[in-house]
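> Sharing a model prediction with you, sequence too.
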Amino acid sequence: MSSSARLRTVLADALTEDGALTDPAWHDAAQAVPRELFLSSYFVRVPDSAPTSYRPVHQGEDGWLEGIYTDRTLITQLDGRVRPGDVTDDSVTGDPTSSSTLPSLVLRMWQQLDVDAGQRVLEVGTGTGYSTALGAHRLGDDRLTSIEYDPVVGRAAASALASAGYAPRLVVGDGLRGDPYAGPSTYDRLIATCSVRYVPLAWLHQVKPGGKILVTLSGWGYASGLTLLTVTGPGSATGRLLPGFTSFMIARPHDRPPRPALPLLPGEERPSLIDPAMIGTWTGSWVAQLAAPAAERMGAGAEQILWDVSTGSQARTGLGPDGGWTVVQRGPVRLWDRVETAIRLWQAAGEPHQEGFGITVSAAGQRVWIGSEDGTGWDLPM
């Protein structure tokens, strides 16, 4: 047995023992697909670097193959253009824009999609092609179409898939618009390996009624939640957020607009009605993002900053001089007022994790709610 095959078996068995991999068919896929063909090089984060730096790891280097079969996400592109092979220095800074997601999450999502043999699947976000290869192995090349936004990433994925012996249908384009060559109700399932601020309407028409969409909802507050929707008709769906902690890079057309350096300007100060650290927790940040979807969140603990670049509205919190917390707000949108209201409603509902939230999509809009459809809710930006 080759080193690669041995490492694949070890990883697949470990994921099964951990409970991440429960379907024998997906275990077979994990054991069969050589992830190294999709990761001839990758970036690893340089510990304690500020700003965050990344070191390229190339094929043949010590630890290259072992790193590939560690259950972790491996960065493959920075700033939408820099790939590991482009770096001549020991390290480089930048924002990750493409990656190979940790295998346990990829396989868990394929299982959560609940896809059966014979069904047609649209994957949005080919990336390196590793997830696509797993899907093609399990379902067959003719049942899977994958769309990649970045043409350079798409070409590399196509080459890697061919090397691995898979030939699903590949498209380069804006996956948020769905398959440009497919008509309504073409697909039984849709799986997205990027996150979105709202569910693209094209998906709700290309997936058949009764079909499922698995996608991570996120936003400019950097909060995320994995969501499984059932299409109820053309342009409509309902679903729930799933347990766990799932995040993906946001689809580039949904990313926040560029902003200048943040000037902290004076505003109106008052006591805060909530502990600002609440919006630094996983679900607390999700609730805050629902309440103020156009705001970017920065800071930590009691010192939080919200900034809506579109209106110039700001909110910043801190410790009060006599205990408690204060907030300073300015601009036409009182961001902290909205966040406080949302957090207190969530607290009144018992502070459920995201699996306590659901979503309804219709011609009227997209609404996330707590508990039931007639419960507390917020509209997603569109």
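Perfect, thanks for sending it.
> all contacts plus neighbour counts: C-alpha atoms, from now on.
Will do.
> Show me what the helix or strand where Arg367 lies is packed against.
Secondary-structure assignment from DSSP states H and E places Arg367 in strand 365-370. In this structure, strand 365-370 makes packing contacts with strand 357-362, strand 377-379, judged by 3 or more C-alpha pairs under 8 Å, 6 or more residues apart in numbering; DSSP states H and E.
> JSON lines please, covering the ones you listed and showing mean neighbour count.
As requested, the helices and strands packed on strand 365-370 are exported to JSON lines (neighbours: other C-alpha atoms under 10 Å):
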{"stretch": "strand 357-362", "mean neighbour count": "21"}
{"stretch": "strand 377-379", "mean neighbour count": "19"}
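> so which of the ones you listed gets nearest Thr186?
Ranking those by their distance to Thr186 (criterion: C-alpha to C-alpha) puts strand 357-362 first, at 19.4 Å.
> That closest one to strand 365-370, inter-axis angle?
For strand 357-362 against strand 365-370, the angle between stretch directions is 160 degrees (axes from the mean of the first three to the mean of the last three C-alpha atoms, to 10 degrees).
> From the chain's centre, how far out is strand 357-362? Work that out for me.
Relative to its chain's centre, strand 357-362 lies at 18 Å (C-alpha atoms, centre = their mean, to the nearest Å).
> now what about it, what contacts it?
Strand 357-362 is touched from outside by 229, 235-241, 366-373, with contacts defined as C-alpha atoms under 8 Å, 6 or more residues apart in numbering.
> what's the closest of the helices and strands packed on strand 365-370 to Arg338?
Going by C-alpha to C-alpha, the one of the helices and strands packed on strand 365-370 nearest Arg338 is strand 377-379, 10.9 Å.
> mind listing what's buried in stretch 264-277?
272-277 (16 or more other C-alpha atoms under 10 Å).
> A further structure is provided below for comparison with the first:
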Amino acid sequence: MRMLEALEVDDGMTVTEYGTGTGYSTALMCRRLGANRVSSVETDPDVAARAAAALERCGHRPRLVVGNGLDGAGLHKPADRTIAAMGVRNIPEAWVRETQPTGIILATLRGWMRSLGLVQLVVDGEQTATGRFIAGEPHFMIARQQDAPESLGMLPGLEDGTTRTTPHGPELLRIYDSGFVAQLAMPNARFFTMPADDGTVNTYMLDSTNDSFAVLSPDGDAWTVRQGGPVLLWDEVERSLALWHTAGAPGPSEFGVSVTPGSQRVWLGTPSGPSWSLPIV
């Protein structure tokens, strides 16, 4: 309901929804705007069929599409509003292209470690969009086409990488605000814990796209990090945390997103502030 309110629809507008699901939110938009002004895309044929039946029982017959929503909805005319009920690693170019200039895109950005949050973007006439995260912590499963590879990659050997002390432990990955920053710093990483032969519980961060790794290990009351590969993952996290703390450790609503053809980034404060690139999928 909060998402539909943030969509800011008005009489006569058209809406494209990605992720029909049960069809519940689709029905609400049909009730508000009229079914002829609503399109909804679902990737799973069985889910789509159940939603179509439920909508039919409610007397709503919107335009329903079965397919990969990341490729768009095949609209002949861009919609006034675009809303996604699934997490995406970046904003698909098709969504920008199929949204009218000055129109709104509402979607949840996320990575392979966690959700970043709900972002409200306004499209301009140059196939670009800019906006900010909305306060709150929505969780959607990631779009199936962007899910993480099944393989985490190779575990580093005991002698791989270089080791140093670090003031930060793995708990920051699990806290919402600091986890948000860590996800920006390591957009292609995943983390997990695993005990070593001596019983020490280590936290592994692996980037399966380039074989970079970082391993956090307890060292008394402190922590050490061992990292290697083309990107020093924990260095990136610490650098991002330093920028965040310098700005007063703000919540995600102080971050924004800029989308241009071939480039997407999250920025802190203003579009000219510190920024992190989103993966282009």
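Yes, it's here. Please read these numbers as outputs of a predicted model, since none were measured by experiment.
> that older thread, can you tell me what part of structure 2 the strand holding Arg367 of structure 1 aligns to?
With TM-score structural alignment applied, strand 365-370 of structure 1 matches the range 263-268 in structure 2.
> average gap between the matching stretch and structure 1?
For stretch 263-268 of structure 2, the mean distance from the matching residues in structure 1 following superposition reads 0.8 Å, by mean C-alpha distance after the TM-score superposition for structure 1.
> buried residues in that stretch?
Counting neighbours by 16+ other C-alpha under 10 Å, one finds that the buried residues in stretch 263-268 of structure 2 are 264-268.
> And for stretch 123-142 of structure 1?
123-141.
> can you check stretch 287-305 of structure 1 too?
So, applying 16+ other C-alpha under 10 Å, buried residues of stretch 287-305 of structure 1: 287-297, 302-305.
> dump the residue contacts of the counterpart of Leu217 of structure 1 in structure 2.
Aligning on TM-score structural alignment places Leu217 of structure 1 opposite Leu109 in structure 2. When contacts are counted by C-alpha under 8 Å, 6+ apart, Leu109 of structure 2 is found next to 87-91, 115-119.
> Tell me what angle the helix or strand harbouring Leu109 of structure 2 forms with strand 255-260.
The secondary structure element spanning Leu109 of structure 2 is strand 99-110 (assigned by DSSP H and E). On the basis of the same axes, to 10 degrees, strand 99-110 of structure 2 is oriented at 130 degrees to strand 255-260.
> What's the average distance for the helix or strand just after strand 99-110 of structure 2 when superposed on structure 1?
Under the assignment DSSP H and E, the closest C-terminal helix or strand after strand 99-110 of structure 2 is strand 115-123. Its match in structure 1 and strand 115-123 of structure 2 itself, once the structures are fitted together, sit a mean 0.8 Å apart by mean C-alpha distance after the TM-score superposition for structure 1.
> Now find how far off-centre strand 115-123 of structure 2 is within its chain.
On the basis of C-alpha atoms, centre = their mean, strand 115-123 of structure 2 sits 9 Å off its chain's mean C-alpha point.
> can you list contacts of it?
Here strand 115-123 of structure 2 makes contact (C-alpha under 8 Å, 6+ apart) with 6-7, 87, 96, 99-110, 129-140, 180, 183, 252, 256-257.
> picking up where we left off before, which residues touch the match of strand 365-370 of structure 1?
Outside of stretch 263-268 of structure 2, the residues within contact range by C-alpha under 8 Å, 6+ apart are 90, 184, 254-259, 273-280.
> tell me the SS of the closest residue to Leu216 of structure 2 other than its chain neighbours?
Distances taken as C-alpha to C-alpha, 6 or more residues apart in numbering put Val225 closest to Leu216 of structure 2, at 4.6 Å, once the chain neighbours are dropped. On the three-state scheme (DSSP: H, G, I helix; E, B strand; the rest coil), Val225 of structure 2 is labelled strand.
> what do you get for Leu152 of structure 2?
Taking three-state DSSP, the label given to Leu152 of structure 2 is coil.
> Equivalent analysis for the one 4 residues further on, please.
Of the three states, Pro156 of structure 2 takes coil according to three-state DSSP.
> Would you quantify the distance from the nearest residue to it once chain neighbours are set aside to Arg2 of structure 2?
If you skip the residues right next to it in sequence, Pro156 of structure 2 has Phe213 as its closest partner in space, 7.2 Å away by C-alpha to C-alpha, 6+ apart. Distance from Phe213 of structure 2 to Arg2 of structure 2, counting by C-alpha to C-alpha, to the nearest Å: 38 Å.
> So for these two, which sits in the more crowded spot?
Phe213 (28 against 6; other C-alpha atoms under 10 Å).
> Is that one in contact with Asp235, as I believe?
No - no contact is recorded between Phe213 of structure 2 and Asp235 when judged using C-alpha atoms under 8 Å, the distance being 11.0 Å.
> For the lengthiest helix in structure 1, grab the matching residue range in structure 2.
Using DSSP state H to assign secondary structure, the helix with the most residues in structure 1 is helix 3-18. On structure 2, no counterpart of helix 3-18 of structure 1 exists by TM-score structural alignment.
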